[in-house]
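Trainee: Curious how this folds, go ahead:
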Amino acid sequence: MHSIQFRHGLSRCLGRYFTSSLAKPMTSTNLDPVQEESLKENCLLVDRNDKVVGVASKKECHLVKKDGSLPLHRAFSVFLFDQKGDLLLQKRASTKITYPNCFTNTCCSHPIHDVYGEQDEENAIGVIRAAQRRLNYELGISRNQIPVDKFKYLTRIIYKDVGDGVWGEHELDYILFIQTQVDLNPNLNEVSELHYVSKENLPALLPTLSGPLTPWFELILKYKLFLWWNNLNNLDAFKDHVNITILEK
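Mentor: Now for the predicted structure:
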């Protein structure tokens, strides 16, 4: 059994985090077997209007082609806040195939074609179900603590990043906010650190982090995050379910 150490009161970190010695360094020829198995999951291919146009494996969606292209597919990014308004950040485990050891928002993943109910589109309920599933899988959060009706679907963005030139991202990303108290029991094959950070402390925290930011979190941070964070109690005023914003570096 692997234990997780919980530390607090570290002013350098300006938050709380878990650390793990479970994760091992990855190489392109030595993929973690659990992560490699997940590459068989089928994602939803979409056009730039978010219309489903097909299905492809996670591997097909994230392998960069010789011309630098990647299939556009549906995804989500969850931003979970506690009752004080602090945001939960994670550091992706070194076992991750895409963007290992990078810091990002609370949870980022995909609705899966083969999971019942995750294709449903009305009020983004399928995406929200997928977010609930992944929060439980990655962070050990009980589904009872994150019921689907607590999520707020704000808007959609498109971004592309070729990553390390082998594995990258091209996603139509649903932005989901949720504010609630949760109990954390992270999956160390997914997550190596967790930080709660306040809006005021985030700018000072970023230079102290032990890894880079994921490209999607960096773009959301640059263009949108603080506007939404400043209005946690009035998010309905910032919902846009019509337009899809393309974010670029």
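
Trainee: Only C-alpha atoms from now on, for both contacts and neighbour counts.
Mentor: Noted.

Trainee: Now for this protein: which helix has the highest residue count?
Mentor: helix 125-139 (DSSP state H).

Trainee: my read: Ile146 touches Arg133, true?
Mentor: No - between Ile146 and Arg133 there is no contact under Cα atoms under 8 Å: 9.8 Å.

Trainee: related to what we said a few turns ago, between the following helix or strand past the longest helix of the chain and helix 125-139, how many degrees?
Mentor: Remark: after helix 125-139, the chain's next helix or strand is strand 152-161, criterion DSSP states H and E. Here the directions of strand 152-161 and helix 125-139 differ by 70 degrees (axes from the mean of the first three to the mean of the last three Cα atoms, to 10 degrees).

Trainee: now the other sequence, so there's something to compare against:
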Amino acid sequence: MDRESLLVELVDDDGVPTGTATVDDAHRAPGTLHRAFSVLLLDDAGRVLLQQRSAVKTRFALRWGNACCGHPAPGSSPVDSAAVRLREELGLSTVDFSAADLTDAGVYLYRATDAATGRVEHEYDHVLVGHVDAGTPLRPDPAEVAALHWIDLDVLRADLAERPAEYVPWLAGVLSVQAGATHGR
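Mentor: Prediction:
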């Protein structure tokens, strides 16, 4: 399946749907604001799972990011769509993980241009947080994921500040939303 030809839901700054476009069209400069999700997976020790995006990604290839990202189909739930992508990208089975295991931490609105490809991320990004056991078997799809790595959250934040070019540009914002949701409880 060509993920670039799938439809995304265009939204305004408040997340109200305004139409649809293909993934490809929404990410062409100057970028069109659309709904997305970013999943942070934490283990019992508070470590976060990072994925290195595959070399064939059209945006920010080979950079480290959160466990999974994607776009819900128009009218679809970001949580349900994320559970599906976790199965597709990381091979998480429904026995190990389901949509019920995800918590919506909030929304992060951002725009970032990939200098290597000229593609633009302009997303109304639902930050979803889940917990999995670090020993849960993962079977990443090599078309999506080059590598996986568990890392302590404080170490990640320090490395992100020191070497931001190694990471996807939305990761710091996603971590901020997660931290705000955690501290707001």
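
Trainee: Alignment lookup: Gly140 of structure 1 to structure 2.
Mentor: Alignment of Gly140 of structure 1 against structure 2 is given by TM-score structural alignment, with Gly91 as its counterpart.

Trainee: what's near enough to touch that match?
Mentor: Listed by Cα atoms under 8 Å, 6 or more residues apart in numbering, the contact set of Gly91 of structure 2 reads 138-141.

Trainee: so who does the residue most central in space within structure 1 touch?
Mentor: Note on structure 1: the residue nearest the mean C-alpha position is Cys108, at 1.7 Å, using Cα atoms, centre = their mean. Residues near Cys108 of structure 1 by Cα under 8 Å, 6+ apart: 75-78, 131.

Trainee: Repeat that for Val155 of structure 2.
Mentor: Neighbours of Val155 of structure 2 in contact, by Cα under 8 Å, 6+ apart: none.

Trainee: secondary structure element for Tyr174 of structure 1?
Mentor: strand 169-179.

Trainee: ugh, typo on my part, it should be Asp159 of structure 2
Mentor: Using DSSP H and E, Asp159 of structure 2 falls within helix 153-162.

Trainee: That helix vs structure 1 - mean distance after superposition?
Mentor: Compared with structure 1 after fitting, helix 153-162 of structure 2 deviates on average by 4.8 Å (mean Cα distance after the TM-score superposition for structure 1).

Trainee: quick one on the thing from earlier: how close does the strand holding Tyr174 of structure 1 sit to structure 2?
Mentor: For strand 169-179 of structure 1, the mean deviation from structure 2 after alignment is 0.5 Å (mean Cα distance after the TM-score superposition for structure 1).

Trainee: what is the orientation angle of that strand with strand 152-161?
Mentor: Using the same axes, to 10 degrees: strand 169-179 of structure 1 against strand 152-161 is 150 degrees.

Trainee: and for strand 169-179 of structure 1, what span of structure 2 is it aligned with?
Mentor: Alignment note (TM-score structural alignment): strand 169-179 of structure 1 is matched to residues 121-131 of structure 2.

Trainee: Quick one: residues in contact with that stretch.
Mentor: Residues outside stretch 121-131 of structure 2 that contact it (Cα under 8 Å, 6+ apart) are 11, 13, 15, 27, 31-44, 59, 78-79, 101-113, 174, 177-178.

Trainee: Distance from it to the middle of the chain?
Mentor: Centroid separation for stretch 121-131 of structure 2 versus its chain: 6 Å, with Cα atoms, centre = their mean, to the nearest Å.

Trainee: quick one on the thing from earlier: for Thr117 of structure 2, state which of the contacts of Gly91 of structure 2 is nearest.
Mentor: Set against Thr117 of structure 2, the nearest of the contacts of Gly91 of structure 2 by Cα to Cα is Asp141 (22.4 Å).

Trainee: Isn't that closest one up against Arg85?
Mentor: No - using Cα under 8 Å, Asp141 of structure 2 is not in contact with Arg85, being 10.6 Å away.
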